[in-house]
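A.B. asks: Output the structure for:
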Amino acid sequence: MPDNTQRQPTIFLPHGGGPCFFMDWTWGPADTWHATQRFLESVTGTLPAKPKALLVISGHWEEPAFTAGTAARPELLFDYSGFPAHTYQLTWPAPGDPALAARVVDMLRTAGLPSATGPARGYDHGVFVPLKVAFPKADIPVVTLSLDQSLDSAVHLSAGRALAPLRDEGVLIIASGMSFHNLRGYMRPETPERALAFDAWLTAAVESPATERNTLLTNWREAPSAAYAHPREEHLIPLMVAAGAGGEAAGKRIFSDEPMGARISAYRFDG
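C.D. replies: Sure thing, here's the model as predicted:
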């Protein structure tokens, strides 16, 4: 049998806009999200082995405490609106992993972080949309983990550190968000410069050694154009979990593009 317990990286990936990879985009040119789609399609080929399971932290799920989904067969949550009818009929039947979900909760509690289970939770579009592209066979168990509603950077870095041992068991930790998420900023003339400035700062922070990285990410609001890039921070905070679980070595940017005039990036941690 293939060894799927090799140490996995952690990855922060952009999940795009709504069901963008499964339609001709109507808010811009049809190829708006093609580069991001190609990046997602390439992810599995860069992994050391097929993951034993996926632990996915989505920017579209917040709870009073970190909450792990324990459904054995999660349904899809079509938590977007105004898109073509066929995008509400997508399927991605990846199984859940209740045992792993329980372990995630136990690891967080052991680290002193409030956590709970959410048995009724399905896969929101921050989960199934990018992963349907990256893992189309839907044959790897998936556990979803909410953000803590505090959206506190340090708390989420701590959660990542608590969950890091899962990497040695073949679990791929995926943080799904967007490095730029200002819906009113797309296609505006001032956006390219501001998004580039924030992206440059964020990339430099991620590519710093862990101690410096964590300090910078904790204080991300001090970055150039931070408030413009993230009027609300829920799409950036998953990155903190990935960074916290990422080990001591510097992270690296593994993808970048400018859909609708705003620079977005993906990051990977192999430490």
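A.B. asks: Could you use CA atoms for every contact and neighbour count after this?
C.D. replies: Fine.
A.B. asks: And the strands in this structure?
C.D. replies: 10-14, 53-63, 66-68, 115-117, 142-148, 171-177, 252-257, 264-269 (DSSP state E).
A.B. asks: out of those strands, which comes closest to Thr87?
C.D. replies: strand 53-63 (17.7 Å; Cα to Cα).
A.B. asks: what residues does the closest one touch?
C.D. replies: For strand 53-63, contacts defined as Cα atoms under 8 Å, 6 or more residues apart in numbering pick out 124-127, 140-149, 170-177, 234-238, 241.
A.B. asks: Now do the contacts for the nearest residue to Val105 once chain neighbours are set aside.
C.D. replies: Of all residues not flanking Val105 in the chain, Ser115 sits nearest, at 5.6 Å (Cα to Cα, 6 or more residues apart in numbering). Taking Cα under 8 Å, 6+ apart as the contact definition, Ser115 lies against Ala65, Phe66, Thr67, Ala68, Val105, Leu108, Arg109.
A.B. asks: which one of the residues you listed is nearest Thr44?
C.D. replies: When the contacts of Ser115 are compared against Thr44 (criterion: Cα to Cα), the nearest one is Ala68, at 23.8 Å.
A.B. asks: Could you report the neighbour count for the closest one?
C.D. replies: The number of residues packed near Ala68 is 27, by other Cα atoms under 10 Å.
A.B. asks: I'd assumed Ser146 was in contact with it.
C.D. replies: Yes - with contact defined as Cα atoms under 8 Å, Ala68 counts as touching Ser146 (6.5 Å).
A.B. asks: all helices of the stretch 151-271 of the chain, in order?
C.D. replies: Using DSSP state H, counting those that start in this stretch, the helices of the stretch 151-271 of the chain run over residues 153-163, 191-206, 210-218, 226-229, 238-244.
A.B. asks: Now show me the structure for the sequence below, then we'll compare the two:
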Amino acid sequence: MTMTTHTAPASTNITTSGSRLPVYFISHGGGPWPWMPQMHDYYAQLAASLADIPRQIGRTPRAILMVSAHWEADSFTVQSTPQPGMIYDYGGFPAHTYQIHYRSPGSPALAERVAGLLAQAGIAVEQDAERGYDHGMFSPMAAIYPEAQVPVVQLSLRRGLDPAEHLALGRALAALRDEEVLIIGSGLSYHNLRAFGPQASVPSKAFDDWLAETMLQVDSASRSQRLLDWEDAPAARIAHPREEHLLPLMVAVGAAEADRAVRIYHEDAFMGGLAVSSYRLDAA
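C.D. replies: The predicted structure is shown next:
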């Protein structure tokens, strides 16, 4: 693994546009589901919500910065390879799902810009020139941009999984929205692999209702504080025994902290019983 520590702000050659792009927190689904026809009925609503994102944006972004629940590092680390490979970070799926490729290019220029923004904010950051795409990236991107025409750069979570650090990370990245970079937090609003199906109906709904109230009904300052105190939510540790799938939401909210949220996807009985949701944040 090739790592570069970044300690000084970097200049950017990314131009700005007249309106800010929104920010998304999406549920990315399980494993390589877009490549499994037998799963398409289960994922129909999620797939439709992801496929609608380009229409919602109204233009093609210059690049995408993706914060996936499936990458943790000791410091926030940005992927800087120009052509990332694939990481098949799942098990027990059909053989062909270990041969799939999502061939979007990376963007070393965006990686450098991200590193500069974080360094400017006093956040330690490294670059990784070898890391490939994980399924938290390529599964939803197969639905959002199936032609893989938009460069995508992944940014890690930081081990320790401190909500405040990830909210601050989002704040540091907010300027990218004016530079035609789409920020996507890719996780799941419910992630407990030991409590799936009908047994998860009540706890997932309790947490999902709290999340909807937090995202849709309170002012921005209260929203941030409620997210920092997420463990106080109903069924919080049932919904997220480990919070790596929730933290991409913290990054998304930090990057759009004053903006309103809209729920773009919701199911009450996903995979037989789960209440799950995805959100867009923008100023409109």
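A.B. asks: export the contacts of Ser115 of the first structure to TSV and tack on distance to Lys50 of the first structure?
C.D. replies: Converted to TSV, the contacts of Ser115 of the first structure look like this (distance: Cα to Cα, whole Å):
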residue	distance to Lys50 of the first structure
Ala65	30
Phe66	26
Thr67	25
Ala68	22
Val105	24
Leu108	25
Arg109	28
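A.B. asks: I'd like the strands of the first structure written out as TSV, with distance to Asp24 of the first structure added.
C.D. replies: Output for the strands of the first structure, formatted as TSV (distance: least, Cα to Cα, whole Å):
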stretch	distance to Asp24 of the first structure
strand 10-14	18
strand 53-63	23
strand 66-68	33
strand 115-117	37
strand 142-148	28
strand 171-177	21
strand 252-257	18
strand 264-269	20
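A.B. asks: what's the closest of those strands to Cys20 of the first structure?
C.D. replies: Comparing the strands of the first structure by Cα to Cα, strand 10-14 comes nearest, at 11.6 Å.
A.B. asks: okay, that closest one sits on what stretch of the second structure?
C.D. replies: The aligned range for strand 10-14 of the first structure in the second structure is 23-27, by TM-score structural alignment.
A.B. asks: ok, average deviation of the matching stretch from the first structure?
C.D. replies: Aligned to the first structure and superposed, stretch 23-27 of the second structure gives a mean residue distance of 0.4 Å (mean Cα distance after the TM-score superposition for the first structure).
A.B. asks: can you list the residues that contact that stretch?
C.D. replies: Contacts of stretch 23-27 of the second structure (Cα under 8 Å, 6+ apart): 46, 177, 182-189, 248-249, 252-253, 255-256, 276-282.
A.B. asks: same question, stretch 153-162 of the second structure
C.D. replies: With Cα under 8 Å, 6+ apart as the criterion, stretch 153-162 of the second structure contacts 63-69, 71-80, 106-107, 110-111, 133, 137, 166, 243-244, 247-248.
A.B. asks: Over to stretch 228-236 of the first structure?
C.D. replies: Contacts for stretch 228-236 of the first structure (Cα under 8 Å, 6+ apart): 58-60, 151, 176-182, 185, 194-195, 198.
A.B. asks: what's the counterpart of Gly91 of the second structure in the first structure?
C.D. replies: So Gly91 of the second structure corresponds to Ser81, using TM-score structural alignment.
A.B. asks: oh, I was asking about Thr60 of the second structure
C.D. replies: So, by TM-score structural alignment, Thr60 of the second structure is matched to Lys50.
A.B. asks: again with Thr81 of the second structure
C.D. replies: So Thr81 of the second structure corresponds to Ala71, using TM-score structural alignment.
A.B. asks: which residues sit in contact with the nearest residue to its match once chain neighbours are set aside?
C.D. replies: Spatially, and ignoring its direct neighbours in sequence, Ala71 of the first structure is nearest to Pro119 (5.0 Å; Cα to Cα, 6+ apart). If you count contacts by Cα under 8 Å, 6+ apart, Pro119 of the first structure has them with Gly69, Thr70, Ala71.
A.B. asks: how much space between the aligned partner of Pro119 of the first structure in the second structure and Gln154 of the second structure?
C.D. replies: Aligning on TM-score structural alignment places Pro119 of the first structure opposite Ala129 in the second structure. Plainly put, Ala129 of the second structure is 11 Å away from Gln154 of the second structure if you go by Cα to Cα, to the nearest Å.
A.B. asks: can you check His191 of the second structure too?
C.D. replies: Following Cα to Cα, the distance that separates His191 of the second structure from Gln154 of the second structure is 21 Å.
A.B. asks: So for those two, which sits in the more crowded spot?
C.D. replies: More neighbours surround Gln154 than the other of His191 of the second structure and Gln154, with 28 against 25 (other Cα under 10 Å).
A.B. asks: Tell me which residue of the first structure matches up with the more buried one.
C.D. replies: Matched to the first structure by TM-score structural alignment, Gln154 of the second structure sits across from Thr144.
A.B. asks: And for Leu247 of the second structure?
C.D. replies: Per TM-score structural alignment, Leu247 of the second structure is aligned with Ile237.
A.B. asks: show me the contacts for that match.
C.D. replies: If you count contacts by Cα under 8 Å, 6+ apart, Ile237 of the first structure has them with Gly59, Leu147, Leu151, Asp152, Ser153, His156, Gly177.
A.B. asks: Much appreciated, bye for now.
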